[in-house]
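**Q** here are the coordinates; sequence isn't available:
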């Protein structure tokens, strides 16, 4: 199924790559070098694709400008990745060394700032204040999500599932929801359709992050494109761990806390946590939660009928929960 949907979407991806190549450039080659390192390093490009598909679904027949608009979420996403790797001391990004390991923290953060500014500038070109407003609101939410995660890092004592949901809403789901919403706004859709696509994106974004967190425990590093177990080693409290802690015995919970609060963890310690979470059903719980979100989001698309584009969006949602990287 994964191969089928990606092959069907290949023309969209090729057109997105073409627009990105012609639009992203700064007047400073050094900035282009850093931003190009993340923008053209592969990646799924789900966010810009959702903008284009949402515009088509809402009846926009001429979609050249939709591809320009689609660069807004992609630039925001790339900027966040540049910043995240600096904050998290990431070791691998899309199968390559992260930018900060090549150009340093200062240059990488500033290049991320450029992409944020470029995205906001692009969002203002369409003379629809709603597109500019939701873009700015999303940048603020993403920043809040990073701060929330930073404050809770390695502090599992006061971290629960609701806190996790609040963080992934801001860090991931808000941007994916925005990707859909601006496409619908661009197409002139009514509030009912705008809200349906926004909610689809919200559900898709939360499910996407849950599966990403699950893959941190279960994926193959070469397929995943980043180091497996990195979230756990960094003390990030993702859903498998949060659920596992909620049902662990007092002794198991105490041992997990002791490991997480260390500056460095042995492979044996991390493997013990992984095995414990699998035994407790944490991986199945995470997958089931993601599946339920996808069901809710896709059901909301029924107002569009059985159109080809609605079908693509539903298949894309299935791809998100079935992917292995």
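**A** Yes, it's here. Quick caveat: nothing in here was measured; it's all calculated off a predicted structure. Numbering: from 1, shown residues only.
**Q** okay, CA-based contacts and neighbour counts for the rest of this
**A** Noted.
**Q** Can you list the residue ranges for helices in the stretch 151-300 of the chain?
**A** Using DSSP state H, counting those that start in this stretch, the helices of the stretch 151-300 of the chain run over residues 161-168, 174-186, 191-218, 221-224, 230-233, 239-247, 250-260, 267-279, 282-299.
**Q** Can you say which of those is packed in most?
**A** helix 174-186 (a mean of 28; mean count of other CA atoms under 10 Å).
**Q** residue nearest the centroid of the chain?
**A** Taking CA atoms, centre = their mean as the criterion, residue 172 is the residue nearest the geometric centre of the chain, at 4.4 Å.
**Q** Quick check: closest non-adjacent residue to that residue.
**A** Spatial nearest neighbour of residue 172, chain neighbours left out: residue 205 (5.8 Å); criterion: CA to CA, 6 or more residues apart in numbering.
**Q** isn't the one you found right next to residue 167, touching?
**A** No - Residue 205 sits out of contact with residue 167 when judged by CA atoms under 8 Å, with a separation of 11.8 Å.
**Q** re earlier: make a markdown table from the helices of the stretch 151-300 of the chain and add distance to residue 22 to it.
**A** Shown next, in a markdown table, are the helices of the stretch 151-300 of the chain (distance: least, CA to CA, whole Å):
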| stretch | distance to residue 22 |
| --- | --- |
| helix 161-168 | 32 |
| helix 174-186 | 20 |
| helix 191-218 | 27 |
| helix 221-224 | 29 |
| helix 230-233 | 34 |
| helix 239-247 | 39 |
| helix 250-260 | 45 |
| helix 267-279 | 44 |
| helix 282-299 | 33 |
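**Q** looking at those helices, which is closest to residue 41?
**A** The closest approach between residue 41 and any of the helices of the stretch 151-300 of the chain, judged by CA to CA, belongs to helix 221-224 at 13.5 Å.
**Q** what does the closest one rub up against?
**A** Helix 221-224 has contacts (CA atoms under 8 Å, 6 or more residues apart in numbering) with 94-95, 215, 227-228, 324-325.
**Q** Put this next to the first one:
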């Protein structure tokens, strides 16, 4: 998957305008989330609440709501259900990811599997997937249900592809972009598409909003990749350097390896292949990634995807909602700058 051509200047942005506009809708979405994560099995709501309430702006359900609103949708009951379902799908994948990656933090809190154990985390993730599909079935909108069902399949395939290429120094950029398109960007795209379908938006708008979500998701993930080497735990919601310590080969590392080929091969092999990934090795990797320009190159690539996301919005009418979605695309990158 090739990136759009990168621009030069990166405008700043934030998510606050979108949060303000969507607040009345998100009250209903949050009500649905709280209601549907309940169970007579006590550990389920306890564990689900631990991660669902752990901060964050709920970007994916926000995008679903905004996609419905930006096309003029007014009867949003189905869009609210899709938004809640998107959050459950996302939360389920986080629970599963943290077990697979042995992560210690999630959204700034101790990872659920360290409190309740890996089996409970995986099974509660399964419970949330099931709740998501119950919400979707209630809408009776089979096309939107199909979009989110397909997204769930794509995400799982992306997870498996990433797992099979873990610690792989021969990973190429095209394959890496396929992984993040599946793991991250697909749910952004499906959230926007389902939100638009939920209010019966015109086909052109549905396609444009899907494109917006896909490009936004790619920008968001690449900025996260950069943040792992240039950010702080407070910004990330996880420990800075976690990707490196887990041996994940992300775009900044791929670019740095290419630019230091023949000079630092032994270091990269020791770190990624042999597992020598302590604090000293992280500092050295960070120096190489920043020094070779790999960090700024990653942010340029993220910026290009953000620009593509904003370009897709030209297909929907100008409004405060469209402006807020454009600001969100800028924010996806500027938070890592």
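**A** Yep, it's here. Only a predicted model underlies this, so the values are computations on that prediction, with no experimental measurement involved.
**Q** on that earlier part again, aligned partner of the residue nearest to residue 172 of structure 1 in structure 2?
**A** Using TM-score structural alignment, the equivalent of residue 205 of structure 1 in structure 2 is residue 217.
**Q** ok, now how distant is that match from residue 182 of structure 2?
**A** Distance, residue 217 of structure 2 to residue 182 of structure 2, using CA to CA, to the nearest Å: 10 Å.
**Q** and if you look at residue 169 of structure 2?
**A** The gap separating residue 169 of structure 2 from residue 182 of structure 2 is 20 Å, by CA to CA.
**Q** So which of the two has more stuff around it?
**A** Shown here are residue 169 of structure 2 and residue 182; by other CA atoms under 10 Å, residue 182 has more neighbours (25 against 18).
**Q** residue in structure 1 matching that one?
**A** By TM-score structural alignment, residue 182 of structure 2 lines up with residue 170.
**Q** Assess the claim that that match and residue 139 are in contact.
**A** No - applying CA under 8 Å as the test, residue 170 of structure 1 and residue 139 come out as separate, 9.1 Å apart.
**Q** in structure 1, what residues pair with stretch 144-159 of structure 2?
**A** Going by TM-score structural alignment: stretch 144-159 of structure 2 matches residues 131-146.
**Q** With stretch 45-54 of structure 2 instead?
**A** Under TM-score structural alignment, the alignment places stretch 45-54 of structure 2 onto residues 32-41 of structure 1.
**Q** What are the contacting residues of stretch 134-152 of structure 2?
**A** Under the criterion CA under 8 Å, 6+ apart, residues 78, 81-82, 84-86, 89, 133, 186-187, 190-191, 193-194, 197-198 lie in contact with stretch 134-152 of structure 2.
**Q** residues of the match of stretch 45-54 of structure 2 that come out buried?
**A** 32, 34-39 (16 or more other CA atoms under 10 Å).
**Q** Wait, residue 228 of structure 1 touches residue 212, no?
**A** No - contact criterion CA under 8 Å: residue 228 of structure 1 and residue 212 do not qualify, at 10.4 Å.
**Q** Relative to its centre, which residue of structure 1 is most distant?
**A** Relative to the centre of structure 1, the most outlying C-alpha is that of residue 251, 34.4 Å out, by CA atoms, centre = their mean.
**Q** ok, the counterpart of it in structure 2 to residue 288 of structure 2 distance?
**A** Here residue 251 of structure 1 is matched to residue 263 in structure 2, going by TM-score structural alignment. Residue 263 of structure 2 is 11 Å from residue 288 of structure 2, where distance means CA to CA.
**Q** how near is the residue farthest from the centre of structure 1 to residue 236 of structure 1?
**A** Distance, residue 251 of structure 1 to residue 236 of structure 1, using CA to CA: 21 Å.
**Q** same deal with residue 298 of structure 1?
**A** Distance of residue 298 of structure 1 to residue 236 of structure 1, given as CA to CA: 29 Å.
**Q** and if you look at residue 93 of structure 1?
**A** For residue 93 of structure 1, the distance to residue 236 of structure 1 equals 17 Å [CA to CA].
**Q** name the element the equivalent of residue 122 of structure 2 over in structure 1 belongs to?
**A** In structure 1, residue 122 of structure 2 lines up with residue 109, judged by TM-score structural alignment. Residue 109 of structure 1 belongs to helix 105-123 when assigned by DSSP states H and E.
**Q** Would you mark the buried spots in that helix?
**A** Result for helix 105-123 of structure 1 [16+ other CA under 10 Å]: buried residues 105, 107-120, 122-123.
**Q** can you state the direction angle for that helix and helix 174-186?
**A** On the basis of axes from the mean of the first three to the mean of the last three CA atoms, to 10 degrees, helix 105-123 of structure 1 is oriented at 20 degrees to helix 174-186.
**Q** tell me the angle of the host helix or strand of residue 85 of structure 1 relative to helix 105-123?
**A** When elements are assigned from DSSP H and E, residue 85 of structure 1 belongs to helix 64-88. If you take the same axes, to 10 degrees, helix 64-88 of structure 1 sits at 160 degrees to helix 105-123.
**Q** Farthest pair within the contacts of stretch 134-152 of structure 2?
**A** The widest separation within the contacts of stretch 134-152 of structure 2, taken as CA to CA, falls between 78 and 186 and amounts to 20.3 Å.
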